[in-house]
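Colleague: Pasting the sequence and the predicted coordinates here, then a few questions.
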Amino acid sequence: MKLYIKNMVCNRCKMVVKSELEKLGLQLLSVELGEVEILTTISEEQIMRISKKLETFGFEILNDSNSKIIEKIKTILIDLVQNKNNDINITLSDYLIQNLYQDYSKLSNLFSYVEGISIEKYFINLKIEKVKELIVYDELSLSEIADFLNYSSVSHLSNQFKKVTGFSPSYFKKIKESKRKELDQL
């Protein structure tokens, strides 16, 4: 049985969910971003217990199919930015089609309707948050960050960064205030 879980966006989230579900005595087959596969079927009562427990950590079990699709899109995009952004050589729309086996226009319309933002803008926001993280860590040059996040140039990254944040990357690097947002807040 699969459960789709909202706000499960990082490895720490996966560890918390796995730990809490195991404490409830559940045998897990897999724990992925936004998704948990449980070995056996579980009752509605168990789902309610799981839901209550996970809510204390800011997670929510998704019940309707549209919510599950939205969460899958977000999970794929977060994974793409965090782990695979430089590994793909296809468009974002084709990448989502390959991973979700659904028409992109349907996915795009649903996402925009529910989230109030396009998939592309959401993806850009994720990338900019990753740029902020990498700038704050100060381990890579802006050129290396642009390459790492698959930007066509430093200029493209800088223009997009300024459009989203209102700051140039170099100015942001100087202030290094808490201008970052948590991924589940995007």
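Modeller: In hand now; what should we look at? Residues are numbered from 1 along each chain as shown.
Colleague: from here on, contacts and neighbour counts on C-alpha atoms
Modeller: Fine.
Colleague: all helices of this structure, in order?
Modeller: Using DSSP state H, the helices of the chain run over 11-23, 44-55, 65-79, 92-100, 104-115, 119-137, 142-148, 154-165, 169-175.
Colleague: what's the burial count for His156?
Modeller: Residues near His156, counting by other C-alpha atoms under 10 Å, number 11.
Colleague: got it, and Arg12?
Modeller: The local packing of Arg12 (other C-alpha under 10 Å) involves 10 other residues.
Colleague: Ok, the one 4 residues further on next?
Modeller: Taking other C-alpha under 10 Å as the neighbour definition, Val16 ends up with a count of 14.
Colleague: any idea how far Thr40 is from it?
Modeller: 20 Å (C-alpha to C-alpha, to the nearest Å).
Colleague: Kindly report the same for Asp94.
Modeller: 34 Å.
Colleague: again with Ser158
Modeller: Using C-alpha to C-alpha, Ser158 is found at 49 Å from Thr40.
Colleague: cool, Thr91 as well?
Modeller: Here the distance between Thr91 and Thr40 works out to 38 Å (C-alpha to C-alpha).
Colleague: let's bring in a second model and compare:
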Amino acid sequence: MKLYIKYMVSNRCKIAVRDELKKLGLHFIVVDLGVVEIMENISMEKRMLLRQGLLISGLELMDDKKAILIEKIKTIIIEMIHHSEEIIKINFSDYLSEKLEHNYTYLANLFSEVQGTTIEQFIISHKIERIKELMIYGELNITEIAWKMNYSSVAHLSSQFKKVTGLSPSHFKQLKDKRRNPIEDIG
């Protein structure tokens, strides 16, 4: 049985979910970002206990099919941008359509309706946050970051970065207090 969990964006979230499942004596096959597969069917009582336990960790068990689809979109984007070491060289719209087996126009309209922002804007916000992270680590220069994040040029990255943050990448690097946003607060 699959369960879908909102706000599950990191390894710490996976650990919190595993702990809650163990407390309830539920056996999991997979605990991944946004989705858990358990071996048994879950009773309404255990479902409520799981829901309450997850809420304590800031996570939410989901039942609504549209909400689940929105979370799947977010999870795929977050995994590609924040958790993949691969260079982002894909068309996100094609990738999302293929992965979720839905027409991209449907996904985009649903996402905008529910989230109040576009998938594209959500992707840009996450890419900018990842760029901040890469700049703070200092392992890559801005040209390498632009290439890794699939920007056509450093100028394109810089213009998008400035539009979102109000700062140029070089000005951001000079700041003593480099502000980043938690993944779950982006978009």
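Modeller: Sure, I can see it. Everything numeric in this text was worked out from a predicted model, so none of it was measured.
Colleague: More neighbours: which of Ser158 and Thr40 of structure 1?
Modeller: Set side by side, Ser158 of structure 1 and Thr40 show more neighbours around Ser158, with 20 against 12, by other C-alpha under 10 Å.
Colleague: For that one, give me its contacts.
Modeller: Neighbour list for Ser158 of structure 1: 168-169 [criterion: C-alpha atoms under 8 Å, 6 or more residues apart in numbering].
Colleague: correct me, but Met8 of structure 2 touches Gly34?
Modeller: Yes - taking contacts as C-alpha atoms under 8 Å, Met8 of structure 2 lies within contact range of Gly34: 5.2 Å.
Colleague: Grab the nearest non-local neighbour of the aligned partner of Ser153 of structure 2 in structure 1.
Modeller: Under the alignment by TM-score structural alignment, Ser153 of structure 2 pairs with Ser153 in structure 1. Spatial nearest neighbour of Ser153 of structure 1, chain neighbours left out: Ala146 (6.3 Å); criterion: C-alpha to C-alpha, 6 or more residues apart in numbering.
Colleague: Tell me, how many residues neighbour that neighbour?
Modeller: Neighbourhood size, Ala146 of structure 1 [other C-alpha under 10 Å]: 20.
Colleague: I'd say Ala146 of structure 1 and Gln160 touch.
Modeller: No - using C-alpha under 8 Å as the test, Ala146 of structure 1 is too far from Gln160 to be in contact (11.1 Å).
Colleague: center of structure 1 - which residue?
Modeller: Centroid-nearest residue in structure 1: Ile78, 2.9 Å away (criterion: C-alpha atoms, centre = their mean).
Colleague: To which residue of structure 2 is that one aligned?
Modeller: Match for Ile78 of structure 1 (TM-score structural alignment): Ile78.
Colleague: which residues does that match contact?
Modeller: Contacts were defined as C-alpha under 8 Å, 6+ apart; by that measure Ile78 of structure 2 touches 9, 126.
Colleague: try Lys6 of structure 2
Modeller: 34, 59-62, 68, 71.
Colleague: ok, and those in structure 1?
Modeller: Contacts conserved in structure 1 for the contacts of Lys6 of structure 2, counting by both residues aligned by TM-score structural alignment, their matches' C-alpha atoms under 8 Å: 34, 59-62, 71.
Colleague: Adding neighbour count and distance to Glu45 of structure 2, write the residues you listed out as TSV.
Modeller: Formatted as TSV, the kept ones among the contacts of Lys6 of structure 2 follow (neighbours: other C-alpha atoms under 10 Å; distance: C-alpha to C-alpha, whole Å):
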residue	neighbour count	distance to Glu45 of structure 2
Gly34	25	22
Leu59	20	18
Glu60	19	16
Leu61	21	14
Met62	17	15
Glu71	22	24
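Colleague: okay if I get those residues as JSON lines plus distance to Ile123 of structure 2?
Modeller: As requested, the kept ones among the contacts of Lys6 of structure 2 are exported to JSON lines (distance: C-alpha to C-alpha, whole Å):
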{"residue": "Gly34", "distance to Ile123 of structure 2": "17"}
{"residue": "Leu59", "distance to Ile123 of structure 2": "22"}
{"residue": "Glu60", "distance to Ile123 of structure 2": "22"}
{"residue": "Leu61", "distance to Ile123 of structure 2": "24"}
{"residue": "Met62", "distance to Ile123 of structure 2": "23"}
{"residue": "Glu71", "distance to Ile123 of structure 2": "14"}
